[in-house]
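In: need the 3D shape of this:
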Amino acid sequence: MSVAVEKLELKELDKTLLKKNESSPKPQSKYERIIQPCVAELVGTMFFVFIGCVSVIENVEAAGRLQPALAHGLAVAVLVACMAEISGSHFNPPFTIAIWLCGGLQLTMVVPYLISQIIGGVLGAAMSKVMTSHKNYMNATGAAFAVLKSDEQLGKVVFAEMAMTCLVTMVVLMGAVNGKSKTPLVPFMAGCTVIINILAGGDVSGTCLNPARAFGPALIANHWSYHWVYWVGPIGGGLVAAALVRLLLGDEKTRVIMK
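Out: Below you'll find the model as predicted:
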């Protein structure tokens, strides 16, 4: 009788162990942890910049800012939804820096992400040059940002880039990183924020909000006039957004003061 009971107990133990093994997730390979997210950032940034540049180069005059606004915003929404589970769908250096500062990314992945985004921006800009007509490409300066013409505009343009990048970065941080306000609607929210930013500030600064979006077209078209503005403004805005979340808006886990 005792032997039968022991066998039964062993069988139950084996079943329990099998269930535990089945339920425990398989550890990710090095490719999935390190390489694949960088590939996703490169490909995602590449297609975002490609679509964005083509929408500017081939913009129909009657559409005004609406065409590039919708193209950029919808591209963000689609690509974020597509790549979110692989890399987090940053596609923007200020996003990567802000997400790291708020605890949503390991430090070891920051530089690989930034390099991937810059390379993706260059490839996307090159693709837009191949696809569009030479005349339209030259008329649009390859979709490089050419709104800023004089030093008198500098203050307003830098402020515009900071404020608008702060807004979209804050949306990303609150929707994807902050535990209290996380939501699956992040692709929709980020895309809509890009659209409203371009509609509101397109004529002021060009609404770059992304150094990778600025660098690719500038390199391919060799247009560097006031290019630094589109690094300083967006990165500054991203840092302000990270500070807001870390100090004031974040939940107890994210916030570093007044817990």
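In: please count neighbours and contacts with C-alpha atoms only from this point.
Out: Noted.
In: for stretch 121-128, which outside residues touch it?
Out: Residues external to stretch 121-128 that are found in contact with it (Cα atoms under 8 Å, 6 or more residues apart in numbering): 42, 45-51, 53-54, 142, 212-217, 219-220.
In: one more: stretch 53-64?
Out: Contacts of stretch 53-64 (Cα under 8 Å, 6+ apart): 67-68, 71-72, 125, 128, 131-132, 136-137, 139-140, 142-143, 217.
In: from those residues, list the buried ones, please.
Out: The neighbour-count test (16 or more other Cα atoms under 10 Å) applied to the contacts of stretch 53-64 identifies 67-68, 71-72, 125, 128, 132, 136-137, 140, 142-143, 217 as buried.
In: and of these, the nearest to G250?
Out: Nearest to G250, judged by Cα to Cα, of those is H72 at 27.9 Å.
In: which residues touch the closest one?
Out: For H72, the contacting residues are F48, I51, G52, S55, G191, V194, I195, taking Cα under 8 Å, 6+ apart as the criterion.
In: of these, which pair is most distant in space?
Out: By the measure Cα to Cα, S55 and G191 form the most distant pair in the contacts of H72, at 15.4 Å.
In: more crowded one of those two?
Out: G191 (24 against 21; other Cα atoms under 10 Å).
In: gap between the more buried one and V3?
Out: The gap separating G191 from V3 is 66 Å, by Cα to Cα, to the nearest Å.
In: same check, this time on L70
Out: For L70, the distance to V3 - Cα to Cα - is 73 Å.
In: what's the answer for T254, then?
Out: Counting by Cα to Cα, the gap from T254 to V3 is 56 Å.
In: and this one, please, so the two structures can be compared:
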Amino acid sequence: MPMIYVDRITRRIAVGNREEATHPAALKAALAEFISTLIFVFAGQGSGMAFNKITHSSFTTPSGLIAAAIAHAFGLFVAVAISANISGGHVNPAVTFGACLGGHITILRGLLYWIAQLLGSVVACLLLKFVTNGMTTTAFGLSSGLNVWNGFVMEIVLTFGLVYTVYATALDSKKGELGIIAPLAIGLIVGANILVGGAFDGASMNPAVSFGPAVVSWSWDNHWIYWAGPLIGSALAAIIYELFFMNHTHEQLPTADY
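Out: The predicted structure follows:
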């Protein structure tokens, strides 16, 4: 029985072809992911830097968490909405990974998205450093009293909720009018998760969001958590939704419709 489930998943994974890497539509989609990720990271990281400048305190305070949750929820809502009709509005390598596992995007296009998302995050953090006259973006890290496995599992659970929401509201062909609120639902689950995990490990849920600050501040302590956790959480959400809730009896929608 487990082998049947594995086969059902692997049959949906599409590699793509070399021409796709240079196809104008794929390049436009990658550019959309770059811009959306830049906007999202600039708003999210910038809100934390602004809070620190105004209050001289960490965003892990109650008011700081609320500010971070609101900024990330609104920022992601906009970032997904403005790129949804071009690239699908992933804005997150973990979301792209989950979509690849379900066959909603090819592996080659997914790699283009990853490059664009990571570059968008780095550029956003460099811009923040410039416009704030040298303030450094803060790399994600664990709060005192937590070990790496606490943070690792936290990222798995938080990202599972995010990618499951993406599947239910954006990727499922049965979503109907629910797809209209997909950007809002995705933004809200990220904001809610920040209120839960922000005080523990920063609640990244997004390898690109963690990568940009790590590059600019050159701080890589426990950085693997913010890749392994989100990717595993995304894979679990994609596999569970694909196996138990996704209906593949109808023809899949084009990528631009996700």
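In: TM-score for the pair, please.
Out: In this superposition the chains share a TM-score of 0.80, using TM-score structural alignment, normalised by the length of structure 2; 219 aligned residues with a Cα RMSD of 1.9 Å.
In: give me the most central residue, structure 2.
Out: By Cα atoms, centre = their mean, the mean C-alpha position of structure 2 lies nearest to N92, the distance being 2.8 Å.
In: not counting its neighbours along the chain, what's nearest it?
Out: On the basis of Cα to Cα, 6 or more residues apart in numbering, the spatially nearest residue to N92 of structure 2 that is not a chain neighbour turns out to be N206, at 5.4 Å.
In: list the contacts for the counterpart of the one you found in structure 1?
Out: In structure 1, the residue paired with N206 of structure 2 is N210, using TM-score structural alignment. Contacts for N210 of structure 1 were tallied using Cα under 8 Å, 6+ apart; they are N92, P93, P94, T165, Y230, W231, P234.
In: from the residues you listed, which ones fall inside strands?
Out: Where the contacts of N210 of structure 1 are compared with strands, as defined by DSSP state E, there is no overlap at all.
In: hang on, the earlier thing: which one's more surrounded, T254 and V3 of structure 1?
Out: Just comparing T254 of structure 1 and V3: by other Cα under 10 Å the higher neighbour count belongs to T254, 21 against 8.
In: checking that one next. Helix, strand or coil?
Out: Secondary structure for T254 of structure 1, judged by DSSP: H, G, I helix; E, B strand; the rest coil, is coil.
In: ignoring the adjacent residues along the chain, who's closest to it?
Out: The nearest residue in space to T254 of structure 1 (Cα to Cα, 6+ apart) is R246, at 5.9 Å.
In: okay but the one you found is in contact with K253, surely?
Out: No. R246 of structure 1 sits out of contact with K253 when judged by Cα atoms under 8 Å, with a separation of 9.4 Å.
In: got the contact list for the residue lying closest to P93 of structure 2 once chain neighbours are set aside?
Out: In space, P93 of structure 2 comes closest to W114 once its chain neighbours are excluded; the distance is 5.4 Å by Cα to Cα, 6+ apart. Applying Cα under 8 Å, 6+ apart, we find W114 of structure 2 in contact with N92, P93, T96.
In: pretty sure the first one is touching P207, no?
Out: Okay, so that is N92 of structure 2. Yes. Counting by Cα under 8 Å, N92 of structure 2 sits close enough to P207 to count as a contact (7.0 Å).
In: state the distance from the residue nearest to the centre of structure 2 to T22 of structure 2.
Out: Computed as Cα to Cα, the N92 of structure 2 to T22 of structure 2 distance reads 21 Å.
In: and for N247 of structure 2?
Out: With Cα to Cα as the criterion, N247 of structure 2 and T22 of structure 2 are 31 Å apart.
In: burial measure for D251 of structure 1, as a count.
Out: Neighbours of D251 of structure 1 under the rule other Cα under 10 Å: 17.
In: what's the average distance for the helix or strand containing L126 of structure 2 when superposed on structure 1?
Out: If you go by DSSP states H and E, L126 of structure 2 is part of helix 107-131. Helix 107-131 of structure 2 differs from its equivalent in structure 1 by a mean of 1.1 Å after superposition (mean Cα distance after the TM-score superposition for structure 1).
In: thanks a lot, catch you later.
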